[in-house]
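1. Just to be clear, the model below is a prediction. Sequence and coordinates:
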Amino acid sequence: MLNRRVLLAAMGTVLCLTTTGVSFAAKPDTSGKPNIILVMADDQGWGDTGYNGHPFVQTPSLDAMAKDGFVFDRFYAGAPVCSPTRASVMTGRNPNRAKVTNHGRYMRPHEQTIAETLKAAGYVTGIFGKVHLGSGQPDSPCNPSGMGFDEWVIGLNFFDNDPYLSRMGKIEHRQGKGSVILMDDTLDFLKKHKDGDKPIFTVVWFPSPHAPHAEVPDGSSLYKGKPNAAYYREITLLDQQVGRLRRALRDMGMAENTIVWYCSDNGGLVKETSGGREKKGSIYEGGLRVPGIIEWPARKLKGRTAVPVATFDIYPTLLAMAGVELYAPHPLDGMDVSGIISGSVSERSKPMGFWHKLQGGQGTRSDQIQKAIMEKQQAGAPLPHDPKRVRKDVDEFPQFPEETTTGHAAWTDWPWKLHRINGTKFELYNLSDDPMEKTDLSQNPQQTKRVKRMKQELDTWMRSVIRSINGKDYQETK
């Protein structure tokens, strides 16, 4: 049973709405552009933290970050599964536009990423952990180098203990807990560049708490007898690594002018703590609503907002906060929400669109694939996979009819959310009054005009997404 704090928050009650009134237009308190670190969990639900009132999971580092920083009470993943949300972070766009329609799909290298834009602005860039957007082979246009990263050590999908990771294309078999190894690599990168003349952009994407939940924090009996104990043990292990990162930033003298943004890639695995209806894999609130915290000590960000923000807002927001000109050659679905963070804006001005299962997912066994590659690399033999794999989803531009409506889409114009299921079934909810999406108002006579308008807006947006996946955006920017 959730405690009262979680229940109130899940019901939409604003527990605290405070901001500092800071202005990001002003020169930073410390010289130079801020360092930027994006941290993401894999399958952590909104209520799976202490600061959101979970009855027993221990997340002292995230709790401290929430206390010291700014909390998004309604933060949304761009999709209810991993790969698409990661693409939304990279591009500021709905992931379907980049052909990342489900897990295991590669992101087209035609996309403009936040890493490419920051690199062009003088940042040194690195990514560590689970990427799940492409290849780990050195000659693939879909590896992190092709996404704009100078240095990388990655898994293709989730990994656990003793993982096989690709360091700039060379596979290494590492010993230890995957989430700890990930943080080791992250801190090495930060230490290497902290005294350089470039600001640092770092992406830290944890493989936990994704199943099989074999990683454990010190004391493997933690939560013994509790439901989903292995899942929550991995959340505590992840939390410990977030604590390592925050302490290291202070020890290296970097914390003051470093923006750290934490979230999860989709809803959690436990419905009761998802913060909404359903869980991972669903377009209902429980599959999309996730923890979200941002801190930047130089700007004294502090407070909590119930204004909705999503992963596709990260790209334009961080560029605005860092004073870097936004380069967006393709249509963005995200918006700059720095005004929400500063307190100068109290409402979201742009609706949010979600669309899942336009296509099915594709399995990616990271350790199995990378182990086979490592053995071939060590033997000096040709790689074991079809060369087409390194360019998967790159050269293919299947033309979807513009009226395609396969899957489950939703259009959120706060507090209203309209669902479109396989094109024909519609549901309407008022998330402020009905955060668990129990009462469908689509047939309510009082909502006839609203439903008609939102159907038109959603249909227009979905057609735009189809034009993007068909490749029209790239043709227009040649």
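-> On my side now, so go ahead. Being a predicted model, the structure only gives us computed values, none of them experimental. Numbers count the residues shown, from 1 in each chain.
2. C-alpha from now on. contacts and neighbour counts both.
-> Noted.
3. Assign a three-state SS to residue 52, would you?
-> Under DSSP: H, G, I helix; E, B strand; the rest coil, residue 52 falls in the coil class.
4. okay but it is in contact with residue 58, surely?
-> No: using CA atoms under 8 Å, residue 52 makes no contact with residue 58, being 11.3 Å away.
5. quick one: which helix or strand includes residue 118?
-> If you go by DSSP states H and E, residue 118 is part of helix 114-120.
6. Quick check: next helix or strand after that helix?
-> Downstream of helix 114-120 (by DSSP H and E), the next one is strand 124-130.
7. And the contacts of that next one?
-> Outside strand 124-130, the residues within contact range by CA atoms under 8 Å, 6 or more residues apart in numbering are 115, 118-119, 144, 148-159, 179, 182, 185-186, 189, 193, 198-207.
8. Show me the helices in the stretch 201-350 of the chain, by range?
-> Per DSSP state H, counting those that start in this stretch, the stretch 201-350 of the chain carries helices over the ranges 229-251, 285-288, 314-322, 338-342.
9. Got another one to weigh against that:
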Amino acid sequence: MISYPARVVVDVFFFLVCLAVVVPSAPVEAADTPPNVVFVLVDDLGYADVGFNGSQFYETPHIDRLAKQGLVFDYAYMYPTCSPSRAALATGKQSFRTGVYTVPVLEKGSNRENIFSRWTVGEEHTMYSQPLADAGYRSIHIGKWHLVGPYPQAEMAANYPLKKKLGQPSPSDFSWVEYHKSEACRKYYPEGRGYLKNVAGTYRGDPALEVGGYDSETGGYFAPFSNPFLEQKPDDEWLTDRLTDEAIECMGVHKEGPFFINLHYYTVHRPLRARSQSLLEKYLNKPGDPVTGQGTNTGKQKVLEAEYATMIESLDDNIGRIEQFLVENDLRENTLIIFTSDNGQNGRSNNLLRASKGHIYEGGIRVPTFINWPGKINPRRTEVPIMGLDFFPTFMDLAGIDYDGVLDGQSITPLFKADDATLENRPLFWHLASQYKHGTCSVIRKGSYKLIQFLATGKLELYDLSRDPKEEHNLTATQPETAERLLAELVQWRGANDVPLPPNAVVEN
């Protein structure tokens, strides 16, 4: 059984009181109770790594069925790496507000070239789980957290901007655990943010918390798990299965609702491990997909691709388990399933888009995304662009919460029935003030156009994504008026929001 904090004793009374004041807001069709939410965030899953976005190599039948019956977003965006994506999801705020620009240990260069990233999201930034808890939602966080650094005391006491980037201990160094489990650190963990329980969430961005890290035998995916925030169980075998077990158990405990399952799988993040030898052989012997390039490598890369494929199939099996539980317990009709990824694909094959994780190009920021809610969503694909920032206000809308804090996204519930002109025509913005795979930059995407301004040089790149999804043709010379118009809007956005620039920036603010 799941053990919860003492406050769960008042669960029934608290739920009934809150239920009286929580109703879904327009345009969502009214329901007897606020909807349950299963929010599935996969780690490093690329846009084309699922069948519903064209993969012929990876097998995702359960995910594809849910996508077909739901609303698929052709242009769903995150940041290029997990830390800023997860901070934006949790807080609904742009990276310049939280100071989380990338994974700190990945940053390249000096403090002249970077505003070095924070790791820990401060208490001043409300997370969506907090107003949801106040409104009666029973929530659990399962899997990757990555919203606190290994040394939050020193980090939060430091003067900003930092003189050097933040570091982390080796995977087998557990000296940080005592403080992270203390009451003083609770405010940076799920239990201090409105969740009833945290299962497996730590400062780490991957599960390899053991001697050898990525080179260890298990990679953190096979039991026994070395995660200090995941209690060992006798029947543990595979991490993705165990995390799904926790989600199902929580839904069973709180089936009267409303519940919110923050199911943030570690899979398919490195280190890659084959789920089983039989599955590995299956994908080693399966013909590759020449359109995406998936499964067409040779040698070591072919093995890695096959291992990755087994992890995706395992993910799909577990999504099927979640759907089956909801159906068997008469929970399906009033439960949204949201499926997305935290950034683009990481080092695997994708010939459909340019670049990969860490890059501001489509391969680094465009992610597979759908929302499934039977009877409440008009099943289809939409080209209306959305961003991870939009989920916080969407959750508030669904729960009927009048939230008055700063939010940089918009609720996407108007898209549940039909495309919405306001959402379709709004600009989306990114600001990367620290460098990883390329220099610092600001970005605007509006209509079908995407403009990138590199901050240290002022160089502009303009792409028409409707005609050039692989971003092969820079249009700044042939469409200067479009570039100037978008640049003016980008500069205006930076100025209006006091967006900080790195010391070596040569651009306007």
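-> In hand now; what should we look at? Computed from a prediction, not measured in an experiment: that's the story for all the values here.
10. Please say which position in the first structure residue 387 of the second structure maps to.
-> Alignment note (TM-score structural alignment): residue 387 of the second structure maps to residue 310 of the first structure.
11. What separation do you get for residue 381 of the second structure and residue 416 of the second structure?
-> 11 Å (CA to CA, to the nearest Å).
12. Neighbour count: these two, which is higher?
-> Using other CA atoms under 10 Å, the more surrounded residue of residue 381 of the second structure and residue 416 is residue 416, with 21 against 16.
13. Quick one: map that one onto the first structure.
-> Under the alignment by TM-score structural alignment, residue 416 of the second structure pairs with residue 341 in the first structure.
14. how near is residue 88 of the first structure to residue 354 of the first structure?
-> 11 Å.
15. On the three-state scheme, the residue of the second structure most remote from its centre is what?
-> Here the second structure reaches farthest from its C-alpha mean at residue 478, the gap being 35.6 Å by CA atoms, centre = their mean. Recorded secondary structure, residue 478 of the second structure: coil (three-state DSSP).
16. That one and residue 462 of the second structure, how far apart?
-> On the measure of CA to CA, residue 478 of the second structure and residue 462 of the second structure end up 10 Å apart.
17. Please tell me how far the residue farthest from the centre of the second structure sits from residue 317 of the second structure.
-> Counting by CA to CA - residue 478 of the second structure and residue 317 of the second structure are separated by 48 Å.
18. before we move on, what about residue 207 of the second structure?
-> As judged by CA to CA, residue 207 of the second structure and residue 317 of the second structure stand 20 Å apart.
19. The two - which one has more neighbours?
-> More neighbours surround residue 207 than the other of residue 207 of the second structure and residue 317, with 29 against 18 (other CA under 10 Å).
20. If you tally nearby residues, what's the number for the nearest residue to residue 32 of the first structure once chain neighbours are set aside?
-> If you skip the residues right next to it in sequence, residue 32 of the first structure has residue 199 as its closest partner in space, 7.6 Å away by CA to CA, 6 or more residues apart in numbering. Residue 199 of the first structure: 22 surrounding residues under other CA under 10 Å.
21. cool, residue 202 of the second structure as well?
-> Counted by other CA under 10 Å, the residues lying close to residue 202 of the second structure total 25.
22. so which strand or helix has it?
-> Applying DSSP H and E, one finds residue 202 of the second structure in no helix or strand.
23. Who are the contact partners of it?
-> Counting by CA under 8 Å, 6+ apart, residue 202 of the second structure makes contact with 144-146, 148, 229.
24. and if we set it to 10 Å?
-> 143-150, 177, 180, 189-190, 227-230 (CA atoms under 10 Å, 6 or more residues apart in numbering).
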